[in-house]
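Chemist: what follows is a predicted structure for the sequence shown.
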Amino acid sequence: MKNTIFFINSLGQGGIENYLLRFLTFKKQSFNHVYIYVKSGRNGILHDQFLNIGNVTVIINKIGYASIFDFCRIFKFLQKHRNYSLCDFSGNMAGPIVALASIAGIANRITFYRNASRRYSPSLVRNFYDRLAKGLVQRYASAILFNSKSGREYYFPNFYSNEQRYRIVYNGLDYKQFNCSIKSLRSELKIPADAFVVGHLGRYDASKNHDTIFKVARALACNNKKIYFLLCGSGVKAASERIFTNSAFSDKVLILENHSPAIEFFNTINCFYFPSVTEGNPNALIEAMACGKPIVASNIKPIRECIPQSYYDFLIDPYDYEKAEEMITKIYKEGYKAEPSLIIEMYDCNIWFNIFYDIL
């Protein structure tokens, strides 16, 4: 039975947060106690779901990256819990936390990189802090994890292959738990039974490439009366209002801020469109394929790494909206027989969640 402190940035429905929620739900009987420390200081939609696991305490305290007061408070907390293991999902930004944990006497200090590239706008100050924090990770982390080979190659291109600290831990999918409902949202959203619904699941963020998604949705909704779009994610509705509100096709491009369980979203769609410009090991894409949905996705290296080769013909340049329209229309007209068993096997939670647990 383990005691562990997890540091995350939010409690929203992001990839890291959903990964941790599913991992803890799957392994809850193997933990004595868990702290989830939210570094942004903001609450979110997953707060109660974490508490419902039963042996989890959520702490919501903002940690300023240049705040001596915040770091002193964290250090005292870590000293009191030196018998815990620690995992920070912040990539390079975990550096100060794992350094303080080392000084506080915590033996097992893990940094987990969940993206395959940096997601901030570079500046002299940010680049300096990033290099400094990365140096702390290299010096003080007892294990450095990545959810893709692409992430490891990006952040540590010169790592030593015999260095046991650098490990790949892919996402795990508890398909029986995930596939918990046969409910569709079509009736609730007034989508015709014979409509072909293209879906995207992800928060509004530059990495998700929503501008291209909006272009494709507008074109296909205008040109084919049977094709609908269902977009789901925090911030997407506000970002799309100027494009779709009061438009001639606003009833065919439907937007949800959040929805749980995700399986009801996947039960509603016929095709999953995922033109991200950078990713780690994307939960939403994996889940769509596990549900047997055909995909049109980016041909970026992290996505090629995470899917079976039989899907490669459906990977395109993330900004090529005309090719996306062509591919989606082809799937609509001709259909595509997906192979969900391959994905379910690749991301078997009994393998990957247990590997992560053993490292903790």
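Modeler: Sure, I can see it.

Chemist: could you use CA atoms for every contact and neighbour count after this?
Modeler: Fine.

Chemist: buried residues in stretch 124-143?
Modeler: Buried positions in stretch 124-143, judged by neighbour count with 16 or more other C-alpha atoms under 10 Å: 129-130, 133-134, 136-138, 140-143.

Chemist: and what of stretch 138-157?
Modeler: The neighbour-count check on stretch 138-157 (16+ other C-alpha under 10 Å) flags 138, 140-152, 155 as buried.

Chemist: Tyr357: which of the buried residues of stretch 124-143 is nearest?
Modeler: Ala143 (12.5 Å; C-alpha to C-alpha).

Chemist: which neighbouring elements make contact with the helix or strand in which Gln79 is found?
Modeler: Using DSSP states H and E, Gln79 sits in helix 68-80. Other helices and strands packing on helix 68-80, by 3 or more C-alpha pairs under 8 Å, 6 or more residues apart in numbering; DSSP states H and E, are helix 95-104.

Chemist: show me what the helix or strand that comes right after the helix it packs on is packed against.
Modeler: Downstream of helix 95-104, the next assigned helix or strand under DSSP H and E is strand 109-113. Applying 3+ C-alpha pairs under 8 Å, 6+ apart, one finds that strand 109-113 contacts strand 85-88, helix 95-104, strand 143-146.

Chemist: wait, Pro282 touches Gly15, no?
Modeler: Yes. Between Pro282 and Gly15 a contact is recorded at 7.1 Å, counting by C-alpha atoms under 8 Å.

Chemist: and the two? which has more neighbours close in?
Modeler: Pro282 (24 against 19; other C-alpha atoms under 10 Å).

Chemist: distance to Ala262 added to the helices and strands packed on strand 109-113, as TSV?
Modeler: Shown next, in TSV, are the helices and strands packed on strand 109-113 (distance: least, C-alpha to C-alpha, whole Å):
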stretch	distance to Ala262
strand 85-88	25
helix 95-104	32
strand 143-146	24
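
Chemist: highest mean neighbour count out of those?
Modeler: Burial of the helices and strands packed on strand 109-113 is given as mean neighbour count (mean count of other C-alpha atoms under 10 Å); strand 85-88 ranks first at a mean of 25.

Chemist: which SS state does Thr212 fall under?
Modeler: Of the three states, Thr212 takes helix according to DSSP: H, G, I helix; E, B strand; the rest coil.

Chemist: does it touch Tyr319 like I think?
Modeler: Yes. The pair Thr212 / Tyr319 is scored as a contact, 6.2 Å apart, by C-alpha under 8 Å.

Chemist: hang on, the earlier thing: can you redo the buried residues of stretch 124-143 as JSON lines with secondary structure?
Modeler: As requested, these are exported to JSON lines (three-state DSSP):
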{"residue": "Tyr129", "secondary structure": "helix"}
{"residue": "Asp130", "secondary structure": "helix"}
{"residue": "Ala133", "secondary structure": "helix"}
{"residue": "Lys134", "secondary structure": "helix"}
{"residue": "Leu136", "secondary structure": "helix"}
{"residue": "Val137", "secondary structure": "helix"}
{"residue": "Gln138", "secondary structure": "helix"}
{"residue": "Tyr140", "secondary structure": "helix"}
{"residue": "Ala141", "secondary structure": "coil"}
{"residue": "Ser142", "secondary structure": "coil"}
{"residue": "Ala143", "secondary structure": "strand"}
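
Chemist: one more to weigh against that first structure:
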Amino acid sequence: MKVLEVNFADLMGHIFNGYDLMNSLNLKKEFDIKQVVEHKKSENPNVLKVSDYSGIYYDLYKELENRCHVSHLFTGTGEQILQLKEYQEADIVHFHILHNRFISLLDYPDLFNNKKSIWTIHDPWILTANCVYPLECQKWKTFCDKCPKEGDFRYGKDNLANSFMWDVKKNVLASINPHIVVSCDYMKQLLEQSPLTKHLTKIHEIPFGIDAGKYVYNQKIQKRKKYGLSEDKLVIGFRTGGKIKGGQYLYKALKKIKIKEPIELVVIGGEEKIGYLGNKIKVHQLGWLYEEADVIDFLECCDIFAMPSLAETFGLMAIEAMAAGCAVICFNNTILEKITNSPKCGVAADYCSVNSLKNEIERMINNPDEIKQRGKLSRKFVEETYKYDDYVRKHAQLYKEIYEE
């Protein structure tokens, strides 16, 4: 069975974007899987790269969309994929993240309808005119017209033609009906509530899974030299990613905490201005980590992993941190509260409350035995609940069912 995985990148988010799935299923004789991406970082021969419109071409394309107040309409990447031998020979095409200025919405009908198709929907971007996470805005349930700008992470300028983009998505989505994969019931509920996607009824829930055996949860001190971290100080980890990741709340909370001993904050992800957090908090910014081993080493350095996201559709890094024996702190009323098995394993502060977040972090810092106990329980919970083999097995079964349709 030939399967083509389609995603904007290979190593960024490799656990959930089809890259790891490809590698695992290719170990089985019945599968021949390739991946096509725009941004290739690996040396894997099974990963194909299409044009990324780098340099002047990307700038012109982006400027054209900005001037027309639209997004995801003018890129020609979808047409390139249609011409690939690997696409034409595929029995099944499995789509993942198609935004990030990757594929034109106008190419969706041809890409989806010419093949038996699966689409893993990772976030609510397809349900809105332009933002990835609508947050408190409820217009996505009826009609996105004048944007209140309450959501997070938009493409193009703020004066995007929202009603036009809504109509584009409505018409495009009405013309396709692929099998849909979601990682949790929360994302399924969003799809069922949206007027754009309520016709998509072939929905399969497959939770993400990780190989907990790759993570060593009780050797944190030994891992810290790699990133220049102190061996004798408590370390808090965080991953940036814009407003949605909640860094603005974390930094304010850390400025307010009262602690006796110095601690360290180690941050991965895009460059984000953190500022001065006080004379007892040393900040390390590592940038993006693309290799799995580097991410694992980073998490194994941390005692606490802060994930005060305003919204997630799953939150894979939470279970990665738990596998590494971290005590994870998040906001309540988000999917992370359930994913981290709070309050038994994770800790959930009041939603968007700097003071509550500050109090919970401060309390844990002053109770190191609690941190260790939560880390131990978290590891056990991940081993029992989020098995990577289950994730692979369920996808293999779905592929076989669709292949035989």
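Modeler: Sure thing, it's come through. What you see is a predicted model, and the numbers here were worked out from it, not measured in a lab.

Chemist: picking that back up, buried ones in the helix holding Gln79 of the first structure, by neighbour count?
Modeler: Within helix 68-80 of the first structure, the residues scored as buried using 16+ other C-alpha under 10 Å are 71, 74-75, 78-79.

Chemist: what's the mean distance for that helix versus the second structure?
Modeler: On superposition with the second structure, the mean distance recorded for helix 68-80 of the first structure (mean C-alpha distance after the TM-score superposition for the first structure) is 5.1 Å.

Chemist: just give me how far that helix sits from the chain centre.
Modeler: For helix 68-80 of the first structure, the separation from the chain centroid amounts to 28 Å (computed by C-alpha atoms, centre = their mean, to the nearest Å).

Chemist: now the angle between helix 95-104 and that helix, please.
Modeler: Orientation check (axes from the mean of the first three to the mean of the last three C-alpha atoms, to 10 degrees): helix 68-80 of the first structure against helix 95-104 gives 40 degrees.

Chemist: how about residues contacting helix 68-80 of the first structure?
Modeler: Helix 68-80 of the first structure is contacted from outside by 62-64, 100-101, 104-106, using C-alpha atoms under 8 Å, 6 or more residues apart in numbering.

Chemist: please name the nearest non-neighbouring residue to the aligned partner of Leu111 of the second structure in the first structure.
Modeler: Under the alignment by TM-score structural alignment, Leu111 of the second structure pairs with Ala101 in the first structure. Leaving aside its chain neighbours, Ala101 of the first structure sits nearest to Leu78 (6.1 Å; criterion: C-alpha to C-alpha, 6 or more residues apart in numbering).

Chemist: Three-state assignment for Ile5 of the first structure, please.
Modeler: What three-state DSSP gives for Ile5 of the first structure is strand.

Chemist: dump the residue contacts of it.
Modeler: Counting by C-alpha under 8 Å, 6+ apart, Ile5 of the first structure has contacts 34-37, 84-87.

Chemist: try it again at 6 Å.
Modeler: Ile5 of the first structure makes contacts with 34-36, 86, as judged by C-alpha atoms under 6 Å, 6 or more residues apart in numbering.

Chemist: over to Asp350 of the second structure?
Modeler: Contacts for Asp350 of the second structure (C-alpha under 6 Å, 6+ apart) come out as 331-332, 356.

Chemist: try Leu185 of the first structure
Modeler: Contacts of Leu185 of the first structure (C-alpha under 6 Å, 6+ apart): Thr268.

Chemist: how close does it sit to Pro192 of the first structure?
Modeler: Using C-alpha to C-alpha, to the nearest Å, Leu185 of the first structure is found at 11 Å from Pro192 of the first structure.

Chemist: and which of the buried residues of stretch 138-157 of the first structure is nearest to Ala262 of the first structure?
Modeler: For those, the nearest to Ala262 of the first structure is Asn147 (21.2 Å; C-alpha to C-alpha).

Chemist: please enumerate the helices of the stretch 101-250 of the first structure.
Modeler: Assigned by DSSP state H, counting those that start in this stretch, the stretch 101-250 of the first structure shows helices spanning 124-140, 149-155, 175-178, 186-189, 210-223, 236-244.

Chemist: what are the buried residues along the third one?
Modeler: Right, helix 175-178 of the first structure. For helix 175-178 of the first structure, by 16+ other C-alpha under 10 Å, it's Tyr175.

Chemist: next one: it to chain centre, how far?
Modeler: The chain centroid and the centroid of helix 175-178 of the first structure are separated by 17 Å, computed with C-alpha atoms, centre = their mean.

Chemist: how far apart are it and its match in the second structure?
Modeler: Compared with the second structure after the fit, helix 175-178 of the first structure shows a mean deviation of 3.1 Å (mean C-alpha distance after the TM-score superposition for the first structure).

Chemist: strands of the second structure, start to end?
Modeler: Counting by DSSP state E, the second structure has these strands, from start to end: 2-6, 32-37, 47-49, 92-95, 116-120, 179-182, 203-205, 234-239, 263-268, 281-287, 304-307, 327-331, 347-349.

Chemist: so which elements touch the longest one?
Modeler: Contacts defined by 3 or more C-alpha pairs under 6 Å, 6 or more residues apart in numbering; DSSP states H and E place strand 281-287 of the second structure against strand 263-268.

Chemist: which residues touch Leu357 of the second structure?
Modeler: Shown in contact with Leu357 of the second structure (C-alpha under 6 Å, 6+ apart): Ala349.

Chemist: show me what it lines up with in the first structure.
Modeler: By TM-score structural alignment, Leu357 of the second structure lines up with Ala324 in the first structure.

Chemist: how close does that match sit to Arg109 of the first structure?
Modeler: Noted for Ala324 of the first structure: a distance of 43 Å to Arg109 of the first structure, by C-alpha to C-alpha.

Chemist: what does Ala239 of the first structure give?
Modeler: 38 Å.

Chemist: what's the burial count for the residue nearest to Gln222 of the second structure when sequence neighbours are not counted?
Modeler: Excluding the flanking residues, the one nearest Gln222 of the second structure by C-alpha to C-alpha, 6+ apart is Glu231, at 7.7 Å. Neighbours of Glu231 of the second structure under the rule other C-alpha under 10 Å: 14.
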